[in-house]
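**Student:** sequence and predicted model, in that order:
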Amino acid sequence: TGASNNLGDLPFHLGAIFSFTDGNNFPPDNPSYAFAKFSYPFIVDLITASFVKLGASVRDAMLIQNVTLAFSLLVILERFAFKLTGSRLAGKIAPALLFFSGGLGFLWFFKEYWQGAQGFFEFIWNLPRDYTIGEQFRWGNSLVTLFITQRSLLLGMPLTIIVLQKLWELFATEDTEKHSEKIKRVEQDKQDKKALTTYYLPLTTFFVGLLAGTLPLIHAHSLFILFVVSAFLFFLRLDKWREWIAFAVGVLIVAVPELFWVMTGSATHLTKFIDWHFGWDARDANVFWFWVKNTGIFIPLLILTFLLMLKSKDSDEENKENEPQVNADMRGLRAVKANKEIYHSPFTIRHLYFYLPFAFLFILSNTIKLAPWEWDNIKVLIYWFIASIPFVAAFLAWLWNKNNLLKFVAASCLLALILAGALDVLRVISKEINYQVFDRDAIKIVEQIKQRTAPNSLFLNAPTYNSAVVLSGRRSLMRYVGHLSSYGIDYAERETDLKQIYAGGETAENFLKKYNIEYVLISPVEKGSLQINEGFFSKYPVIAEFGQYRVYQIKK
């Protein structure tokens, strides 16, 4: 892998994909923790596995899928920003703010270049570290730390933004006249079932709800985001109660069966997900400085945008009768004139109300830990960022349309917002960092495992992310503890038993029977992380061997 943050995530997703293609793992059990349901949102890996079964290589299937999803996210975010702000220029700026997100890391970049002896181009092609993620920075560039590593988010985010756009349109439209027309139409033709259905169950919002309902198996955090946002908007627009009910019905029809399936038989303990934790991942740093350092001028620009919106709102109230419709780019955030359904009261107030749930999510993520690992709050915070991007983009577009001096200011602000992220993206695409996850011998032993063991066989291997068993599609008693803990799985007892099995001794036989272990892998990975008693396993037949890799058959 060429991304350091993908070192553990890539084997995890490969394990899921190969469990579908080579392990007959459907309905899916957890390939990383045997005897438990696979509660991780697996749809994106199931789609990849489908391409592999159709003849594509895993590498090509993942690459094409990731590029396609990233491009769809770009287009959908551009559309969302345009719909929200009425500014086409803001729509063009928004994807850059997401894909090259970062903070003040570029200041560290210039400092290290200035103190070094390398030329500029030599230095930039041999960057010493990341400038958005690490010990000093925790926000991370979205492309490098989220979309490459968290493939479920890359599928879930475009779908979620589509739903958010529809929720905005529902929230922002004034349908008094349309509502009256519907009543008249229904009264005139009460026998028309289609008209009744459309009135009592608005089909558009119902179908949007069906789309949102697919998220539990795609990206569960995205469903949580939509729940919070729609709950806020419901109370802010109670007059749209029919549409909200239609949306809720659509969600429930699809989501409830999925959630029921996920929550029954899962090893995840939900109690591990909620706890007080102030400042997200700021650790000992000052929280305010932490956010400025990690997001740069983004939050100050966002606050400035809202202040200008409030000022514009006061100005609108004075000039509303004489100037009912103003161009969006020249006067800040305005409704598109062509869209006659946009609510005609002060435009900025609706935007501020729409932003409230996202501000709440930002505060929530900075006060409560929503996952066993506090950094995973990023899965919620990224949607605060998504909702904030259109406003910052619109402010930059507004500056650009003022005069030449403010054009320079807008360009400088944009550069400051994306430079640190662009450096991290450059570090990945230049292949400056390159890690080997599986060695040649691991690939060879996997070929033998596939030929000589049943697809649903249970293996004992070291609890690491890069065990050769990952590539075989076979189940493991347990794998990388970092993944298991982040999913709220209490693995301590099983890990202790695993170590005792590898150490041999009196209890090893009992634990092998307890877990119904069929095969044991001993490789450099096991020898490097566990105490191995190879003499204990010598009584079992070796069914696969290559280099320092050896597979013992425990059950015949």
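**Tutor:** Yes, it's here. Because the structure is predicted, anything quoted here is derived from the model rather than measured.

**Student:** for the rest of this, base every contact and every neighbour count on C-alpha atoms.
**Tutor:** Noted.

**Student:** the lengthiest helix in the chain: which residues count as buried?
**Tutor:** For the chain, the longest helix by residue count, based on DSSP state H, is helix 58-85. If you call a residue buried by 16 or more other CA atoms under 10 Å, then helix 58-85 has these buried ones: 58, 61-62, 65-66, 69-70, 72-74, 76-85.

**Student:** next one: stretch 257-269
**Tutor:** Those buried within stretch 257-269 under the rule 16+ other CA under 10 Å are 258-259, 262, 266-268.

**Student:** including distance to S486 and secondary structure, could those residues go into JSON lines?
**Tutor:** Formatted as JSON lines, the entries for the buried residues of stretch 257-269 read as follows, by distance: CA to CA, whole Å; DSSP: H, G, I helix; E, B strand; the rest coil:
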{"residue": "E258", "distance to S486": "21", "secondary structure": "helix"}
{"residue": "L259", "distance to S486": "19", "secondary structure": "helix"}
{"residue": "V262", "distance to S486": "16", "secondary structure": "helix"}
{"residue": "S266", "distance to S486": "14", "secondary structure": "strand"}
{"residue": "A267", "distance to S486": "12", "secondary structure": "coil"}
{"residue": "T268", "distance to S486": "10", "secondary structure": "strand"}
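
**Student:** give the next helix or strand downstream of the longest helix of the chain.
**Tutor:** Following the chain from helix 58-85 toward its C-terminal end, the next helix or strand by DSSP states H and E is helix 88-99.

**Student:** that following helix to helix 58-85, inter-axis angle?
**Tutor:** Between helix 88-99 and helix 58-85, the angle formed by their directions is 140 degrees, by axes from the mean of the first three to the mean of the last three CA atoms, to 10 degrees.

**Student:** which helices and strands sit right next to the helix or strand that helix 88-99 is followed by?
**Tutor:** Tracing the chain past helix 88-99, the next element assigned as helix or strand by DSSP H and E is helix 105-115. Judged by 3 or more CA pairs under 8 Å, 6 or more residues apart in numbering; DSSP states H and E, the packing partners of helix 105-115 are helix 404-429.

**Student:** the helix it packs on: how far from the chain's middle?
**Tutor:** Mean C-alpha position of helix 404-429 versus that of the full chain (CA atoms, centre = their mean, to the nearest Å) differs by 23 Å.

**Student:** and here's the other structure:
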Amino acid sequence: MVYMHQTHQHKRARFTASATLPPIKKVVAPPPLPPPPPQAPPTPVPVKRNPPRSFDIHRIPLELVLFFLLAIFSFWLMFHTFSFDPVTHSLRIAFKLWSDFGAHIPLIRSFSLGNNWPPQYPIYSGEPIRYHFLFFLLVGLLEKAGVRIDWALNIPSIIGFYGLLLALYLLAVRLTKSRLVATLSIIFFLSNGSLGFIRFFSQFPLSTNTLWDIMSARNFPAFAPWGPGEITAFWNLNIYTNQRHLAAAFALVIIFMLTILRIEKQPLAKQLPLAIVWGAILGIFPYFHQPTLLIFAVCMSWYFLAFPSVRQFLYLMGIIGAVLVIPQVTALRDTSQVAWYPGFIIHNELVKQPIASAILHFLSFWWQNFGGHSILILVGFFLLPKKAQKLLFPIFPLFVVANAAKFSVEASANHKFFNFALMIGDIATAYILVYLIRVSARAKSVLFTLTGLGLVSVTVLLLTLTGVIDFFVIANDTQGSVVDIPTNEVATWIQRNTPPDTVFLNSSYLYHPASIAGRKIFLGWPYFAWSAGYPVNRMPIMKTMYESRSKSQLCRLLSQYHISYVTVENVKNDVNLPHIDLSYFLDTYRPIFLSHDKKYAIFETKSMCR
């Protein structure tokens, strides 16, 4: 037992000894590594540059090509219809412009060669002007500064027309996000969409010569109210070549619409400066283009309701505009000319018909004049995006107002409101056609696709065919010549020998030598004075002065109307003019000027009435 106890203790002692840990050895850290030797900077790798690309016409954006073509077309349109021959010193005026330019040229020359301030109507002397003259004042000042008259007139005309095309394109892109819609809108604007082609084919039936008939056309197929039928003359480009200030006025309205879209979500602080600018722009319109004021009024009224975020902008713009506009309008225009006149140019027929017949006649009239647009604008409008609907809606109240009343003595002057409504409505027409193209292209049925695309193609053809015919009418139009200073013997003498503010009793109406020289005449073509709102018919007075054999009566009238000179010529029994006896005047009074052929004489009032 003792042995066992000792053995147990011995084992425990061994265990204890073996469980004791050995001493820890101290580890010494290795010495730090030496720093790496400095390295040379990396050798730069030469950049491999691509060689310059050669010009590739396919890289030009299609939009730029379109804009370039529109610029060329605008330039051609204006210079094709009005130019100047430096060899013969003649104004070259297209015959489709001959009448209207009989008022425009005297107005331009009254500022460039005459003294017409404060402005009078130079073809209705002695009365404050009632015609919007600002555009022609600009042209006159350009000519006065040395710019030749065709450039002085055509360059502002081109800027206005081209600006309108670009503004319409940008508006369509902004509203629909589609360049195809915008391009179609431009095409429809440039093309008369009426049913005038039906009248054309009634005169030139379809045949193997149809293409030649169209390309050689010289007369507009429809030209009411100055021609037969009810399709009016107001939907072709002739409107913009005659009324050179119209396009610029429309362009400003579209820019205003784009401004509404731009500032809609801007803070008031950014809106107010633009409100001041637009109020000032609005203030020039009585002198620039009076009818456009109504378009602005309709648009601003609707936008005040439809766009709450721009109400303060519109309010300030309206206040500034009203302060500037009201004094001008009251001075320029007799407000008694505004009258209830439903039906536009068919008013006289509508008032004689029963209500049901009158409604059908009214709808038929606009179907003939707007063609497919009369339906497509309505349908397309409801397919447009909501914001586009809000912005374009004013064309409908504008259409209603222009059909309900007249705003001048000449009811046909309302055409400007319809021109604007149709132009903006072209966006809706283009939108629905592009919508049909996309639906047709996505169709699984080839037959459905071809049918849809065919329908769109036929529709576009019908909406542009009259416009194609009208284009060739303008392209084929010939020009008449008005001999200008210094080749024009009479006009040259007048310019050199009479004061710039002189008034002439004129022996002819259109392009009278005194008008060419910038002087005022007693009465131009009577239609111009009547349409401008002058109440007194001067034709009987003119007849009395030329036909009276009473010197006292003649001199009293010459003094009353501040006439300094009288022109006398043989008028060849023109029924629109008084009977003028050149031999009587030569025998009775001493002329201050007698032409080389002795067929044209000028008499001075103070010499005649001694």
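**Tutor:** That came in fine, so what should we check first? On a predicted model such as this, the values are computed, not experimentally measured, just so you know.

**Student:** now do the strands in the stretch 301-450 of the first structure.
**Tutor:** 368-369 (DSSP state E, counting those that start in this stretch).

**Student:** show the residue spans covered by the helices in it.
**Tutor:** In the stretch 301-450 of the first structure, the segments counted as helices under DSSP state H, counting those that start in this stretch are 328-331, 347-365, 378-400, 404-429, 440-452.

**Student:** distance of the residue nearest to D213 of the second structure when sequence neighbours are not counted relative to Y131 of the second structure?
**Tutor:** Closest residue to D213 of the second structure in three dimensions, ignoring its sequence neighbours and counting by CA to CA, 6 or more residues apart in numbering: F204, at 7.1 Å. The gap separating F204 of the second structure from Y131 of the second structure is 40 Å, by CA to CA, to the nearest Å.

**Student:** the more surrounded of those two?
**Tutor:** Relative neighbour count places Y131 above the other of F204 of the second structure and Y131, with 22 against 14, counting by other CA atoms under 10 Å.

**Student:** what lines up with the more buried one in the first structure?
**Tutor:** Matched to the first structure by TM-score structural alignment, Y131 of the second structure sits across from Y40.

**Student:** can you tell me how far its match sits from A16 of the first structure?
**Tutor:** 10 Å.

**Student:** before we move on, the earlier item: just checking, the match of Y131 of the second structure touches L217?
**Tutor:** Yes - counting by CA atoms under 8 Å, Y40 of the first structure does reach L217; the two are 7.4 Å apart.

**Student:** what residue of the first structure is the furthest out?
**Tutor:** Q188 (48.4 Å; CA atoms, centre = their mean).

**Student:** and that one, what pairs with it in the second structure?
**Tutor:** By TM-score structural alignment, Q188 of the first structure lines up with nothing at all.

**Student:** how close does Q188 of the first structure get to K182 of the first structure?
**Tutor:** 10 Å.

**Student:** before we move on, what about S222 of the first structure?
**Tutor:** Using CA to CA, one obtains 33 Å as the distance from S222 of the first structure to K182 of the first structure.

**Student:** cool, K166 of the first structure as well?
**Tutor:** Between K166 of the first structure and K182 of the first structure the computed distance is 20 Å (CA to CA).

**Student:** re the thing from before, between Q188 and K182 of the first structure, what contacts are shared?
**Tutor:** For the pair Q188 of the first structure and K182, no residue contacts each of them under the criterion CA atoms under 8 Å, 6 or more residues apart in numbering.

**Student:** what is the neighbour count of R14 of the second structure?
**Tutor:** If we define neighbours as other CA under 10 Å, then R14 of the second structure has 11 of them.

**Student:** same thing with L415 of the first structure?
**Tutor:** Neighbouring residues of L415 of the first structure were enumerated by other CA under 10 Å; the total is 14.

**Student:** tell me the counterpart of it in the second structure.
**Tutor:** Taking TM-score structural alignment, L415 of the first structure has L461 as its aligned residue in the second structure.

**Student:** same question, Y383 of the first structure
**Tutor:** Aligned against the second structure by TM-score structural alignment, Y383 of the first structure finds its counterpart in F420.

**Student:** quick one: secondary structure of the residue nearest to its match when sequence neighbours are not counted?
**Tutor:** Of all residues not flanking F420 of the second structure in the chain, F250 sits nearest, at 7.1 Å (CA to CA, 6+ apart). Reducing the assignment to helix, strand or coil with DSSP: H, G, I helix; E, B strand; the rest coil, the entry for F250 of the second structure is helix.

**Student:** give me the distance between the equivalent of F250 of the second structure over in the first structure and F224 of the first structure.
**Tutor:** When the first structure is aligned by TM-score structural alignment, F250 of the second structure is paired with M157. Taking CA to CA as the measure, M157 of the first structure and F224 of the first structure are separated by 12 Å.

**Student:** helices along the stretch 101-250 of the first structure, start to end?
**Tutor:** Using DSSP H, counting those that start in this stretch, the helices of the stretch 101-250 of the first structure run over 105-115, 120-124, 151-172, 176-188, 193-200, 203-212, 220-236, 241-263.

**Student:** more crowded one of M157 and F224 of the first structure?
**Tutor:** In terms of neighbours (other CA under 10 Å), M157 is the more surrounded of M157 of the first structure and F224; the figures are 26 against 14.

**Student:** out of the helices of the stretch 301-450 of the first structure, which is closest to V228 of the first structure?
**Tutor:** The closest approach between V228 of the first structure and any of those, judged by CA to CA, belongs to helix 347-365 at 6.6 Å.

**Student:** got the angle between that closest one and helix 378-400?
**Tutor:** 150 degrees.
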